[in-house]
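K.L.:
Everything below, folded, please.
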Amino acid sequence: MISFEQASALVADLAQALPHETVGLALADGRILAKPIVARRTSPATDVSAMDGYAARDDDLAEAPVRLAVIGEAYAGQAFDGVMAPGSCVRIFTGATAPIGTDRVVIQEEVRREGPRAVFLQTPRGGRNLRAPGSDFAAGDVLVEPGVRLNAQRMVAAAAADLARVSVISRPRVLIISTGEELDEPGRPSKLRPGIPESVSFGVASLVRAWGGKVVDRWRLGDDLPTLEKAARSAVGRADVVVVTGGASVGERDFAKAMFAPLDLQPIFSKVAIKPGKPIWIGRASGALVVGLPGNPTSALVTARLFLAPLIAGLAGLGSAAATDWRSVALTGSLGPCGDRETFVRGRRTQGGVEPIGDQDSSAQKALVLSDVLIRRRPSDPASETGALVEILDF
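P.N.:
Below is the predicted model of the structure:
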């Protein structure tokens, strides 16, 4: 059995980014950028209007009030075809290319239209209401650096850069296997025996997606070793990471590790000195990483957050550190002394900090709804009262 720090270090070593792939821009949302987004064009390419109004020459406006002939219109994507001669102006709209000869755009609220002429009542002061070429970015500018998740703002930048495809880190493929004869698919209870709805895989799948992974399948299997061995052979061929829940103890039907034995399972670590979740283990079989989580729901989700989340984040290109952002906050409740194992107490944010929730049972499921942080307690930590600083991790 190893310490939490030792296990975390081993996970960080495993969590190296997968190779990159090129995908269409429409499929890139939420992916981790592998190469920088470099602008293929300058934006704007020419002087464009920043307002709806009238393009005019400063010389014509110097002795306002003045009436100028409106000789055309300019729209975004449809420029005025011609030169704006002295004594004339052009009706223009936001985003339209400024006609040749334009010194400024006078906003429409300051102009009175009289048929074919526009009346400028005063000489304009202040800004020109024009966006200069390259005022947003120039061709060759890096708009988004690699290693970040493409979100709404970055997707806009990628499209503005005139890119049809972008290079992103391949998403780690994850296959989840839930083991245990007692488990039923939610909403479909067995008629042959009393059972319980299988819940852990749904939480694990959500966590995998949140940290950049792709759930390729979710299987619920009984405790028959030949069947489990067959499933293991199929799983390692379809996934970068296989997650097995349950079957991690030493009972007669605990086959989580045995099912991978024919695939030359190489253990990376087995059991960690933490509470809850001591049976957590990680190994490698036929090129795939295998993560064994406890069967109890709270234990499974706590260990998944502590070890699976940084593993997926690293493989996905975010870096494992993105999922291990521990920070100090004040307690708004109290904690008893910690035992000989590092303990992760489920807690919730409050106005002044965090407080532990009441039900810390490893099988509790309703209590998970209230939990949004893990409070870290080191072995043999003394009792802590309100106001004491504790380490927390978003759960």
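K.L.:
all contacts plus neighbour counts: C-alpha atoms, from now on.
P.N.:
OK.
K.L.:
list the helices and strands the helix ranked longest in the chain packs on?
P.N.:
Longest helix in the chain, counting residues (DSSP state H): helix 225-238. Secondary-structure packing of helix 225-238 (3 or more C-alpha pairs under 8 Å, 6 or more residues apart in numbering; DSSP states H and E): strand 173-179.
K.L.:
give me that answer again for 10 Å
P.N.:
For helix 225-238, the elements it packs on are strand 173-179, strand 214-221, strand 241-245, strand 281-285, strand 288-293, judged by 3 or more C-alpha pairs under 10 Å, 6 or more residues apart in numbering; DSSP states H and E.
K.L.:
Report the angle between that helix and strand 214-221.
P.N.:
170 degrees (axes from the mean of the first three to the mean of the last three C-alpha atoms, to 10 degrees).
K.L.:
now helix 225-238, how far from the chain's geometric center?
P.N.:
31 Å (C-alpha atoms, centre = their mean, to the nearest Å).
K.L.:
residues in contact with it?
P.N.:
Outside helix 225-238, the residues that touch it by C-alpha atoms under 10 Å, 6 or more residues apart in numbering are 173-177, 179, 216-217, 219, 221-222, 241-244, 253-263, 284-290.
K.L.:
Drop anything exposed from those.
P.N.:
In these, burial by neighbour count holds for 173-177, 179, 221, 241-244, 253-260, 263, 284-285, 288-290, counting by 16 or more other C-alpha atoms under 10 Å.
K.L.:
The stretch 251-395 of the chain: strands as residue ranges?
P.N.:
266-270, 274-275, 281-285, 288-293, 327-330, 342-350, 353-356, 373-377, 389-394 (DSSP state E, counting those that start in this stretch).
K.L.:
To compare against the first, here's the next sequence to fold:
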Amino acid sequence: MLRNVKLEEAQDILLSLTAPLPGETVPLLQALGRVAARDLYADQSLPPCPQAVVDGYAVCAGVNSCGGGGYVVKERLSPGKTATSPLSSGQAAYVATGCALPAGTTAVVPHEIARLSGERVVFTEEVLQGDNIREPGEDFQAGSLLVSRGTRLSPGLTSVLAAFGKSNVTVFRRPKVAVLSLGGGVVSYHNIPEPGQLRDSNGPLIAALALEDGGQVTNVEVSGGESAACLKEHLENLMQQADLVITTGGAASGDDDQATYMLKNIGAHLLFWGIKIKPGSHSGAAIVNNKIIIALSGNPAACAAGYHLLAGPVLRALQELPPYPKVLSATCTNSFHKEGGPRRFLQGYAVCDDKGWSVTILPGQKSSMLQALTRSNALIDLPAGSPPVEKDQEVSIILLYS
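P.N.:
Next comes the predicted model:
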């Protein structure tokens, strides 16, 4: 087991042991936010034939100047109807937007500039060849790539797939995540704590973060100060139900800390323990039966940072998504007076305007505090030994949510 590793070393270890989950086929309307497990191609062009862009008249002519003798209206095509025969020179057909155009159509003239006179139509403006015609394959050519493997399906992609009749989609299975909060003084957030106890806020925090990363949360539980035998059975049961187990609390090296003992007790191989960052230095990971267990600090801010830096990348990699969030440069709007020490991650609120990205260091930066988590959408990455942060200083941020 490695001890007190650099963050990148810990991340590399975890991702080297992470492979995408198998695919499953789901109905299109249940695929939003899921990740495509295979490339999807257009099996025809879209549109498949020339279509009208506006309501008006399909005409057969090279160029028609305004006025003149006009065109003979051969037929009127309502939506969903197709022409009975091609247009010949001097002929026209009324068409609705999206209608398939009769063969021989050289332009579509908006009805707003058309004047009917018996069975003929004339136009008050010049019409050029090709006007208001949507050409075959203008949107997508047959054989073109619609969705590439590893793409998260958006509402727009849902629309595209529907246009090609893709009623089912093969996506990566959602990673199943189990969360276990350790410590005898921790009770479920459902309960009223007795003196000396506190409600579990880390379990719901991790569950919410995992859901945002596409995970399927199977369990959010507390150990309740269980005996070693009960804790072993508890963890083994969670592992049977989940692809990834995340524990919180008990990750330090004090007399009451359970994490390492619990993992050794189930025969897990400890990968690393302790990371050179703050908050979240008391984090570690293990593997047993090809399943990863990530142990995070019990302090809320440290738990959140540990999730974003360790667990989040694993969850995304299980779905073949890029594991790491965007790293950007931002101007700090306020100051932070602590200096030196290990690499530090501050909770920040980042925004982008016409001047670029800026970030505010949020109040409540103690690892034991929840306050900053209510607004944080970025982690400010300060290298080890950094001097105090000054207002207007450029800093590196990890953008968690845009």
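K.L.:
still on that earlier bit, deepest in the core, which of the strands of the stretch 251-395 of structure 1 is it.
P.N.:
Mean neighbours per residue, mean count of other C-alpha atoms under 10 Å, is largest over the strands of the stretch 251-395 of structure 1 for strand 288-293, with a mean of 26.
K.L.:
which residues of structure 2 does that strand align to?
P.N.:
Taken onto structure 2 by TM-score structural alignment, strand 288-293 of structure 1 occupies residues 291-296 there.
K.L.:
now stretch 30-41 of structure 1
P.N.:
Under TM-score structural alignment, the alignment places stretch 30-41 of structure 1 onto residues 33-44 of structure 2.
K.L.:
Please name the residues that touch Arg131 of structure 1.
P.N.:
Applying C-alpha under 10 Å, 6+ apart, the residues near Arg131 of structure 1 are 43-51, 95, 97-98.
K.L.:
counterpart of it in structure 2?
P.N.:
Aligning on TM-score structural alignment places Arg131 of structure 1 opposite Arg134 in structure 2.
K.L.:
Which residue is most remote from the mean position of structure 1?
P.N.:
Glu63 (57.3 Å; C-alpha atoms, centre = their mean).
K.L.:
Not counting residues beside it along the chain, what's closest to it?
P.N.:
Thr123 (6.7 Å; C-alpha to C-alpha, 6 or more residues apart in numbering).
K.L.:
Buried residues of stretch 157-173 of structure 2, list them for me.
P.N.:
By neighbour count on 16+ other C-alpha under 10 Å, the buried set for stretch 157-173 of structure 2 is 158, 160-161, 168-173.
K.L.:
Looking at these, which is nearest Arg316 of structure 2?
P.N.:
Nearest to Arg316 of structure 2 among these is Phe172, at 10.7 Å by C-alpha to C-alpha.
K.L.:
For Leu28 of structure 2, see how far away that closest one is.
P.N.:
14 Å (C-alpha to C-alpha, to the nearest Å).
K.L.:
What ranges does the stretch 51-200 of structure 2 have for its strands?
P.N.:
Counting by DSSP E, counting those that start in this stretch, the strands of the stretch 51-200 of structure 2 are 51-52, 56-59, 71-76, 91-95, 107-110, 114-117, 120-123, 133-134, 145-147, 168-172, 176-181, 186-187, 198-199.
K.L.:
Tell me the residues of structure 1 aligned with the second one.
P.N.:
In this case it means strand 56-59 of structure 2. Using TM-score structural alignment, strand 56-59 of structure 2 corresponds to residues 53-56 of structure 1.
K.L.:
Could you measure from the nearest residue to Gly295 of structure 1 once chain neighbours are set aside over to Val208 of structure 1?
P.N.:
Residue nearest to Gly295 of structure 1 in three dimensions, not counting chain neighbours: Gly246, with 3.7 Å by C-alpha to C-alpha, 6+ apart. From Gly246 of structure 1 over to Val208 of structure 1 the distance is 18 Å, taken as C-alpha to C-alpha.
K.L.:
thinking again about what came up before, contacting residues around whatever residue of structure 2 lines up with the residue nearest to Gly295 of structure 1?
P.N.:
Aligning on TM-score structural alignment places Gly246 of structure 1 opposite Gly249 in structure 2. Neighbouring residues of Gly249 of structure 2 by C-alpha under 10 Å, 6+ apart: 180-183, 186, 202, 257-259, 282-283, 295-300, 303.
K.L.:
Would you convert the contacts of Arg131 of structure 1 into CSV that also reports neighbour count?
P.N.:
Shown next, in CSV, are those (neighbours: other C-alpha atoms under 10 Å):
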residue, neighbour count
Ser43, 20
Pro44, 17
Ala45, 17
Thr46, 17
Asp47, 21
Val48, 25
Ser49, 29
Ala50, 20
Met51, 19
Gly95, 21
Thr97, 24
Ala98, 31
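K.L.:
Next, the contact list for Arg67 of structure 1, please.
P.N.:
Residues in contact with Arg67 of structure 1 (C-alpha under 10 Å, 6+ apart) are 60-61, 87-89, 111-114, 116-121.
K.L.:
what span of structure 1 lines up against the helix or strand harbouring Pro204 of structure 2?
P.N.:
Pro204 of structure 2 is located in helix 202-212, with elements delineated by DSSP states H and E. Alignment of helix 202-212 of structure 2 against structure 1: residues 200-210, by TM-score structural alignment.
K.L.:
residue in structure 1 matching Gly98 of structure 2?
P.N.:
Using TM-score structural alignment, Gly98 of structure 2 lines up with Gly95 in structure 1.
K.L.:
In structure 2, what sits opposite Lys275 of structure 1 in the alignment?
P.N.:
So, by TM-score structural alignment, Lys275 of structure 1 is matched to Lys278.
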